[in-house]
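1. build me a model from this:
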Amino acid sequence: MPDISLYALLDAGTLGADRLPTFARLAAENGATILQYRDKTGTTRQMVERALAIREAIAGLQVPLLVNDRVDVALASNADGVHLGRDDLEPGEARRILGPGAIIGLTVKNEADAEVSAAAPVDYACIGGVFETLSKKNPDPPVGLEGLGTLRAKLRDARPDLPVGAIAGIDLARVPGVIAAGADGVAVISAIFKASDPAQATRALRAAVDAAKGSRAR
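-> A predicted model of the protein is given here:
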């Protein structure tokens, strides 16, 4: 199962496509355990080229790169996997196309999504949005810490070994509460890439996640 302790989202619309490789390297060098490339406006060709550039930037760092939504881009760029939403390709079909070694993640926004994730051939789930966020338009209301805990418990009952992350509006101060509610990791954009010192922000987030998980284990 993938380590989703610190899941860094490389959003082309937020960060600028030309800066993605630099940001990817910075995050991977400073504690991010998995990266996701998200691009809602790029053409297929642009997305493949950008994914390839990110892969080249993080070569040798042993941090997986996933592509948001687009199984075709993940396949063409030889990314490590894909993250799927409720309106994307069905996880079983994505598994058939990408193969048994690919990392496949799924968004969970409600109990119906949790049931799908529990039965699907996925390697992790990501619950959210937990809090409000400005990085993405989200028609669904935030689930909050209580909703996070409820959905996490449902997934744990069905698949105890499935890593579950949390996304949306998470900053350093919110990490302990999110991990205490049951998350195995946090997915962030602004908390790293909008910080005045992104490298230090990455290290601080990773340390906070590790400390919170350690406290939970005791």
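
2. contacts and neighbour counts: CA atoms only from here.
-> Noted.

3. and stretch 121-136, what's buried?
-> 121-133 (16 or more other CA atoms under 10 Å).

4. columns secondary structure and distance to V71 on top of those, output as TSV?
-> What follows is these, written out as TSV (DSSP: H, G, I helix; E, B strand; the rest coil; distance: CA to CA, whole Å):
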residue	secondary structure	distance to V71
P121	coil	15
V122	coil	14
D123	coil	15
Y124	strand	16
A125	strand	17
C126	strand	18
I127	strand	21
G128	strand	21
G129	coil	23
V130	coil	26
F131	coil	28
E132	coil	28
T133	coil	25
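
5. pick out whichever of these sits closest to F193.
-> Comparing the buried residues of stretch 121-136 against F193 with CA to CA places T133 closest, at 14.3 Å.

6. ok now the host helix or strand of T202, how far from the chain's centre?
-> If you go by DSSP states H and E, T202 is part of helix 198-217. Using CA atoms, centre = their mean, to the nearest Å, the distance from the centre of helix 198-217 to the centre of the chain it belongs to is 16 Å.

7. what do you get for stretch 186-202?
-> That offset, for stretch 186-202, works out to 14 Å (CA atoms, centre = their mean).

8. measure that stretch end to end?
-> End-to-end distance of stretch 186-202 (CA to CA, to the nearest Å): 12 Å.

9. ok, now stretch 193-202?
-> For stretch 193-202, by CA to CA, the gap between its terminal residues amounts to 9 Å.

10. quick check: buried residues in that stretch?
-> Buried residues in stretch 193-202 (16+ other CA under 10 Å): F193, P198, A199, Q200, A201, T202.

11. may I ask which two of these are separated the most?
-> F193 and Q200 (10.6 Å).

12. my guess is I58 contacts A27. True?
-> No. Using CA atoms under 8 Å, I58 is not in contact with A27, being 9.4 Å away.

13. which one of these two is surrounded by more residues?
-> Set I58 next to A27 and count neighbours by other CA atoms under 10 Å: A27 wins out with 29 against 22.

14. second chain to compare with the first, below:
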Amino acid sequence: MAPLGRLHIITDSRHGRDALGATAAALAAGAPVVQVRVADETTDRLAYEFAAQVRRLTIEHGATCLVNDRLQVALAVGADGGHVGADDLPVAAARRVLGPAAVLGATCRDAASARAAVADGASYLGVGPAYTTATKAGLPAALGPAGVGAVAAAVPGTPVIAIAGVTAARVGELRAAGAYGVAVIGAVSEAADPAAATKELLAAVTP
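-> Prediction:
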């Protein structure tokens, strides 16, 4: 398995957003990983069609393509892997679905769940919310860099990707705390120039 990129662009499923356009701009600017996320109410057919478009773009740019939650869509479009949250398939089951070679991310926010996810086959952990964010409702309290670092310390050798409320200005403190990389939505999708925002994030997250 190739090394995991340190910047993950998550597609913005909110109404009125040009998710594909922002993703294309981010990939052209060098984004190494795209996570396809669609709204819960999106049908599998529409999710597949969107993910297939993103997959074609990631192939064109040599980037990693992951699909959040809907592992059947990940398999159908030939994605590099998937990501599961607390309400999705358990990590061990997701690993069986995707196979041993796929990239598999799991959402965690504490040391115990992080260790369990790694033991069950997670390739990396998405840890958050790192900060308060408006891009997803119903999230628990923000962990802050210290909380993200505590999870990273519990699973040495496993990449921890900090998510939620991440901006280029905040990347440094997250990396210093122990995060391997970051995942963003609004920092790119809400930017006036998504490509420029991606380049700024890449510069911040690169060792």
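
15. picking up where we left off before, make TSV from the buried residues of stretch 121-136 of the first structure and add distance to R38 of the first structure to it.
-> Listed next are those as TSV, based on distance: CA to CA, whole Å:
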residue	distance to R38 of the first structure
P121	22
V122	19
D123	19
Y124	17
A125	17
C126	15
I127	17
G128	16
G129	16
V130	19
F131	19
E132	19
T133	16
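
16. between those, which is closest to G165 of the first structure?
-> When those are compared against G165 of the first structure (criterion: CA to CA), the nearest one is C126, at 4.4 Å.

17. re the thing from before, now, among the buried residues of stretch 193-202 of the first structure, which is nearest to G31 of the first structure?
-> T202 (6.1 Å).

18. picking that back up, wait, which of the buried residues of stretch 193-202 of the first structure is closest to G16 of the first structure?
-> Nearest member of these to G16 of the first structure, counting by CA to CA, is F193, at 11.0 Å.

19. how about that closest one, what's its partner in the second structure?
-> Aligned counterpart of F193 of the first structure in the second structure: S189 (TM-score structural alignment).

20. quick one: its match and L20 touch, right?
-> No. Counting by CA under 8 Å, L20 is not a contact partner of S189 of the second structure; they are 9.7 Å apart.

21. between the two, what contacts are shared?
-> Taking CA atoms under 8 Å, 6 or more residues apart in numbering as the criterion, S189 of the second structure and L20 both touch T11.

22. I'd like the next helix or strand past the longest helix along the second structure.
-> If you go by DSSP state H, the second structure has its longest helix at helix 44-61. Downstream of helix 44-61 of the second structure, the first helix or strand assigned by DSSP H and E is strand 64-68.

23. give me the mean distance between that next one and the first structure.
-> On superposition with the first structure, the mean distance recorded for strand 64-68 of the second structure (mean CA distance after the TM-score superposition for the first structure) is 0.9 Å.

24. which bit of the first structure covers that strand?
-> Strand 64-68 of the second structure covers residues 64-68 of the first structure once aligned (TM-score structural alignment).

25. stretch 161-168 of the second structure now?
-> Counting by TM-score structural alignment, stretch 161-168 of the second structure corresponds to 165-172 in the first structure.

26. so how far is the matching stretch from its chain's centroid?
-> 10 Å.

27. what's in contact with it?
-> With CA under 8 Å, 6+ apart, stretch 165-172 of the first structure has contacts from 4-5, 124-134, 148, 178, 183-188, 191, 204-205, 208.

28. show me which positions of it end up buried.
-> G165, A166, I167, A168, G169, I170, D171, L172.

29. any idea how far apart the tips of that stretch sit?
-> Stretch 165-172 of the first structure: ends 15 Å apart by CA to CA.

30. buried sites along the helix holding T202 of the first structure?
-> Buried-residue list, helix 198-217 of the first structure, by 16+ other CA under 10 Å: 198-210, 212-213.

31. do the same with stretch 37-49 of the second structure
-> For stretch 37-49 of the second structure, by 16+ other CA under 10 Å, it's R37, V38, A47, Y48.

32. isn't the second one right up against T11?
-> Yes. With contact defined as CA under 8 Å, V38 of the second structure counts as touching T11 (7.5 Å).

33. list the contacts of E56 of the first structure.
-> P21.

34. in which helix or strand would I find L106 of the first structure?
-> strand 103-108.

35. so which elements touch that strand?
-> For strand 103-108 of the first structure, the packing partners by 3 or more CA pairs under 8 Å, 6 or more residues apart in numbering; DSSP states H and E come out as strand 81-84, helix 91-98, helix 111-119, strand 124-128.

36. mind doing that once more with 7 Å?
-> strand 81-84, strand 124-128 (3 or more CA pairs under 7 Å, 6 or more residues apart in numbering; DSSP states H and E).

37. how big's the offset between that strand and the second structure?
-> Mean for strand 103-108 of the first structure is 0.6 Å (mean CA distance after the TM-score superposition for the first structure).

38. who touches that strand?
-> With CA atoms under 7 Å, 6 or more residues apart in numbering as the test, strand 103-108 of the first structure has contacts from 80-86, 114, 117, 122-128.

39. and which of those is nearest L65 of the first structure?
-> D80 (5.3 Å).

40. quick one: residues contacting the closest one.
-> Applying CA under 7 Å, 6+ apart, the residues near D80 of the first structure are P64, L65, L66, A102, I103.

41. neighbour-wise, which of those residues leads?
-> L66 (29 neighbours).

42. so that residue sits right up against N78, yeah?
-> No. Contact between L66 of the first structure and N78 fails when scored by CA atoms under 7 Å: they sit 9.6 Å apart.
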